[in-house]
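Asks: sequence plus predicted model, see below.
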Amino acid sequence: MTYNILITDELSAQAITLLENAPDVTFDTVYRPSQDKLQEIIGDYDAVIIRSSVKIDKAVLANAAKLKVVGRGGVGVDNIDIGTASLRGIVVLNTPGANTIATAEHTVAMLLALCRNIPQADHSLRDHQWTRSKFLGVQLYRKTLGIVGLGRIGGQVARRAQSFGMTVLAYDPFINDEVARELKVNLVELDELFARS
C-alpha cells in the first residue's frame, strides 16, 4: 500500500529527503492552502504535515475520508481540532523538543544583536557611514537575564546565558525549587523579575 501525504508548509531539506526515501510514500506540496482549497483536496490524502499557518478544523476533517494522521511540525496543536480528529480515529502528532535548541540559540542570538547594536551597525556599514563609537553596545557578562517560563526552551536559554557569565532569574509558577536549583536559576515573582533584569 502506498501512503499519500499532503505537505502544507515548507519543511527542511532533510525532512523532504526522508520522505523521498521512505518506501511506499508519495507526497504533494500545496503551501498554505485556503480553508476551501484544503477541504477540496484533503480527501485524497492519508496524512497531512502542517506547521502553524494551516488549520485542521471540523470542516476540513469532515472531508478527510482517508486521513489517518495529522503531523504538526512544532509544539503547539491549537490549530488542530483534536476532539474531532480523535472521534474520527485520526492520530495527531507534534514534535515537542524538535526545535528547542534552535529556539534557545536564536533567543541568545537576538540578545547579542540587541546588546551589541548589530542591526544598526550593519545598516550603518551598508550606508558607508561606519561610526564605530556609536555601536559599542554592552557586555552580557555580569548582567541579569529574566526568563518568563522555564520549560524546555527557557531552561536551554538559561544554560546559554550562564555561559556568558549572566545571572538568571526566572518566573514560572509550574517549576519547583528543585528544578530551579538544577538549572542554577533564581525563581522570583514576575514583578521582581521585571525590576531586576
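Replies: Noted; the coordinates are in hand.

Asks: okay, CA-based contacts and neighbour counts for the rest of this
Replies: Noted.

Asks: strands of the protein, start to end?
Replies: 3-7, 25-29, 47-50, 69-72, 91-94, 144-148, 167-171, 186-187 (DSSP state E).

Asks: can you put those in JSON lines and add mean neighbour count and distance to Glu105?
Replies: Listed next are those as JSON lines, based on neighbours: other CA atoms under 10 Å; distance: least, CA to CA, whole Å:
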{"stretch": "strand 3-7", "mean neighbour count": "19", "distance to Glu105": "27"}
{"stretch": "strand 25-29", "mean neighbour count": "15", "distance to Glu105": "29"}
{"stretch": "strand 47-50", "mean neighbour count": "23", "distance to Glu105": "24"}
{"stretch": "strand 69-72", "mean neighbour count": "20", "distance to Glu105": "22"}
{"stretch": "strand 91-94", "mean neighbour count": "16", "distance to Glu105": "21"}
{"stretch": "strand 144-148", "mean neighbour count": "20", "distance to Glu105": "14"}
{"stretch": "strand 167-171", "mean neighbour count": "23", "distance to Glu105": "16"}
{"stretch": "strand 186-187", "mean neighbour count": "19", "distance to Glu105": "21"}
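
Asks: okay, those in JSON lines with distance to Ala158 next?
Replies: Listed next are the strands of the chain as JSON lines, based on distance: least, CA to CA, whole Å:
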{"stretch": "strand 3-7", "distance to Ala158": "34"}
{"stretch": "strand 25-29", "distance to Ala158": "38"}
{"stretch": "strand 47-50", "distance to Ala158": "30"}
{"stretch": "strand 69-72", "distance to Ala158": "27"}
{"stretch": "strand 91-94", "distance to Ala158": "25"}
{"stretch": "strand 144-148", "distance to Ala158": "8"}
{"stretch": "strand 167-171", "distance to Ala158": "6"}
{"stretch": "strand 186-187", "distance to Ala158": "11"}
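
Asks: Val108 is nearest to which of the ones you listed?
Replies: Val108 sits nearest to strand 144-148 of all the strands of the chain, at 10.8 Å, using CA to CA.

Asks: show me what that closest one is packed up against.
Replies: Helices and strands touching strand 144-148, by 3 or more CA pairs under 8 Å, 6 or more residues apart in numbering; DSSP states H and E, are helix 152-163, strand 167-171, helix 190-196.

Asks: who's in contact with it?
Replies: Applying CA atoms under 8 Å, 6 or more residues apart in numbering, the contact partners of strand 144-148 are 154, 158, 161, 166-172, 190, 193-194, 196-197.

Asks: structure B:
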Amino acid sequence: MSDIVITEFMDDTPVADLRARHSVCFDPGLVDDRKALLEAVAPAVAIIVRNRTQVDAELLDAAPALRVVGRLGVGLDNIDLDACQRRGIRVLPATGANDVAVAEYVICAALMLRRAAYTASAQVAAGAWPRAELIGHEVAGHTLGLVGFGGIARRVAVRAAALGMTIVAHDPMLAADDPCWAAHAVTPVSFDDLLAEADVISLHVPLVETTRHLIDEHAIGRMKSTAVVINSARGGVIDDAALAAALRTGRIAGAAIDVFEDEPLPADSVYGGFDNVLLTPHIAGVTVQANQRVSRVTVDNVLGALDEVRP
C-alpha cells in the first residue's frame, strides 16, 4: 500500500527523496496494465505520470484519497482536468524542465529536413554517389514559422536566430504589443500569413478543440511546396491523413513528427514508406538531462503540494 504511485519512467535519483518521506510504488509497467494500475492507486494521495497514463474518471474513482497529480512533462491532454478540479486534486506539470530538449529537437529536424542530405547512408555504403539528388536548402536567410509562442517556441526562436533565420509566429493568446515579440526579434502574424511565408513550420500548441487538426488539408494548401512541418507538440494537432497525402504528392517537402493521435503507430501507418519524413516515438522532450530536470521538478512539485494539504 503506497502513498505515491509512479506509473511511467523517470530518473531514479529524485525518487529517493519521495521514499524518505512517503511509501512509494515506482512501477513503469503500470501504464500498460490498467487493472494493476487501478489497484495500485487505491490508497494513493499522489500519482506521477507521463503522457500515456490516462488520468480519467475511472482512475479517479479508484483513488478516493488522491490529492496531487504530478506530470513528468507539460502536456495535460491525458488528464481530465475538469474532474480533477471538481475533486480538489492539484495537477502539476513540470513547466520549463524539458524546453531545451524540445528546442534542440526542432532545430535539428529543421536542419535535416531542409538540407535533405541525411537519407542516403545505405546507398553511399553500397557504392552509390547520389550527390545531385541530395542538394537541399540552407536554413539561413529563410523563414521559421512558430505556431504558438510559449516557452519552448521562444527557445527555438533564440536558436533559429543564431542560424540566421527570419522568425514569425502566431499566438492568439499574446497581444501584438506584448514585449516578448521584440525581445526575441519575432514578428507576430496571422495563421494564414504564417502558413504562406514560412519555410519551416513548427507547432507549439496544446491539444484542445480549437487546435485539433489545425494542420489540415486547407492549411497545407496555404504552405509553400518547399515547406517542411515539425510537430513536437501533440499528435491531434495534425490531420495525419491530410499530411501524408501532401507528402506523397509532393505538395510539401517533408515533415518531422514526434507525436501522434495513436501511440504507438499501427503497423500500417499512413506515414510508412517515406524518405522525406522523420518519425520519432514521442522523444523530443526526453534527453538524459531533460529527464533529470523533469523528474526533479516533478518530485519537488509533489512534495510541496502534499506539505500544503497535510492537516
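Replies: Good, I have the coordinates. Just so you know, these numbers come straight off a predicted model, no measurement behind them.

Asks: single out the most deeply packed of the helices and strands packed on strand 144-148 of structure 1.
Replies: Comparing those by mean neighbour count (mean count of other CA atoms under 10 Å), strand 167-171 comes out on top with a mean of 23.

Asks: on average, how far is it from the matching bit in structure 2?
Replies: Superposing on structure 2 and averaging over aligned pairs (mean CA distance after the TM-score superposition for structure 1), strand 167-171 of structure 1 comes out at 1.3 Å.

Asks: quickly note the distance from the residue lying farthest from the centre of structure 2 to Ser121 of structure 2.
Replies: Centroid-distance maximum for structure 2: Gly127 at 38.1 Å, with CA atoms, centre = their mean. In this view, Gly127 of structure 2 and Ser121 of structure 2 are 10 Å apart by CA to CA, to the nearest Å.

Asks: Val228 of structure 2 maps to what in structure 1?
Replies: Aligned by TM-score structural alignment, Val228 of structure 2 pairs with nothing in structure 1.

Asks: could you measure from Val228 of structure 2 over to Glu197 of structure 2?
Replies: Val228 of structure 2 is 12 Å from Glu197 of structure 2, where distance means CA to CA.

Asks: so Asp46 of structure 1 makes contact with Ile90?
Replies: No: applying CA atoms under 8 Å as the test, Asp46 of structure 1 and Ile90 come out as separate, 9.8 Å apart.

Asks: any common contacting residues for the two?
Replies: Common neighbours of Asp46 of structure 1 and Ile90, counting by CA under 8 Å, 6+ apart, are 67-69.

Asks: the helices and strands packed on strand 144-148 of structure 1 into TSV, with extra columns for distance to Leu61 of structure 1?
Replies: Output for those, formatted as TSV (distance: least, CA to CA, whole Å):
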stretch	distance to Leu61 of structure 1
helix 152-163	31
strand 167-171	39
helix 190-196	41
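
Asks: Phe135 of structure 1 is nearest to which of these?
Replies: Proximity to Phe135 of structure 1, assessed across these by CA to CA, is greatest for helix 152-163 (21.6 Å).

Asks: how much does that closest one stray from structure 2?
Replies: Relative to structure 2, helix 152-163 of structure 1 is 1.2 Å off (mean CA distance after the TM-score superposition for structure 1).

Asks: show me what that helix is packed against.
Replies: Contact here means 3+ CA pairs under 8 Å, 6+ apart; on that basis helix 152-163 of structure 1 packs against helix 100-115, strand 144-148, strand 167-171, helix 177-183.

Asks: of all the ones you listed, which one is nearest Gly76 of structure 1?
Replies: Gly76 of structure 1 lies closest to helix 100-115 among these, at 12.8 Å (CA to CA).

Asks: quick check, Gln289 of structure 2 in a helix?
Replies: Yes: Gln289 of structure 2: assigned to a helix according to DSSP: H, G, I helix; E, B strand; the rest coil.

Asks: which residues of structure 2 fall in helices?
Replies: All helices of structure 2, identified by DSSP state H, fall at 15-19, 34-40, 57-62, 81-86, 99-115, 121-125, 151-162, 179-183, 191-197, 217-221, 240-249, 288-309.

Asks: redo the helices and strands packed on helix 152-163 of structure 1 as a markdown table? Include distance to Val60 of structure 1.
Replies: Shown next, in a markdown table, are these (distance: least, CA to CA, whole Å):
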| stretch | distance to Val60 of structure 1 |
| --- | --- |
| helix 100-115 | 30 |
| strand 144-148 | 36 |
| strand 167-171 | 39 |
| helix 177-183 | 41 |
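
Asks: so which of the ones you listed gets nearest Arg132 of structure 1?
Replies: Judging those by CA to CA, what sits closest to Arg132 of structure 1 is helix 100-115, at 14.6 Å.

Asks: ok, now how distant is Ile153 of structure 1 from Val60 of structure 1?
Replies: Distance of Ile153 of structure 1 to Val60 of structure 1, computed by CA to CA: 32 Å.

Asks: what's the answer for Gly83 of structure 1, then?
Replies: Applying CA to CA, the value for Gly83 of structure 1 to Val60 of structure 1 is 13 Å.

Asks: so the two - more neighbours on which side?
Replies: Using other CA atoms under 10 Å as the criterion, Gly83 of structure 1 and Val60 rank with Val60 on top: 20 against 12.

Asks: number of nearby residues for the residue lying closest to that one once chain neighbours are set aside?
Replies: Spatial nearest neighbour of Val60 of structure 1, excluding adjacent residues (CA to CA, 6 or more residues apart in numbering): Gln39 at 4.7 Å. By other CA under 10 Å, 19 other residues sit near Gln39 of structure 1.
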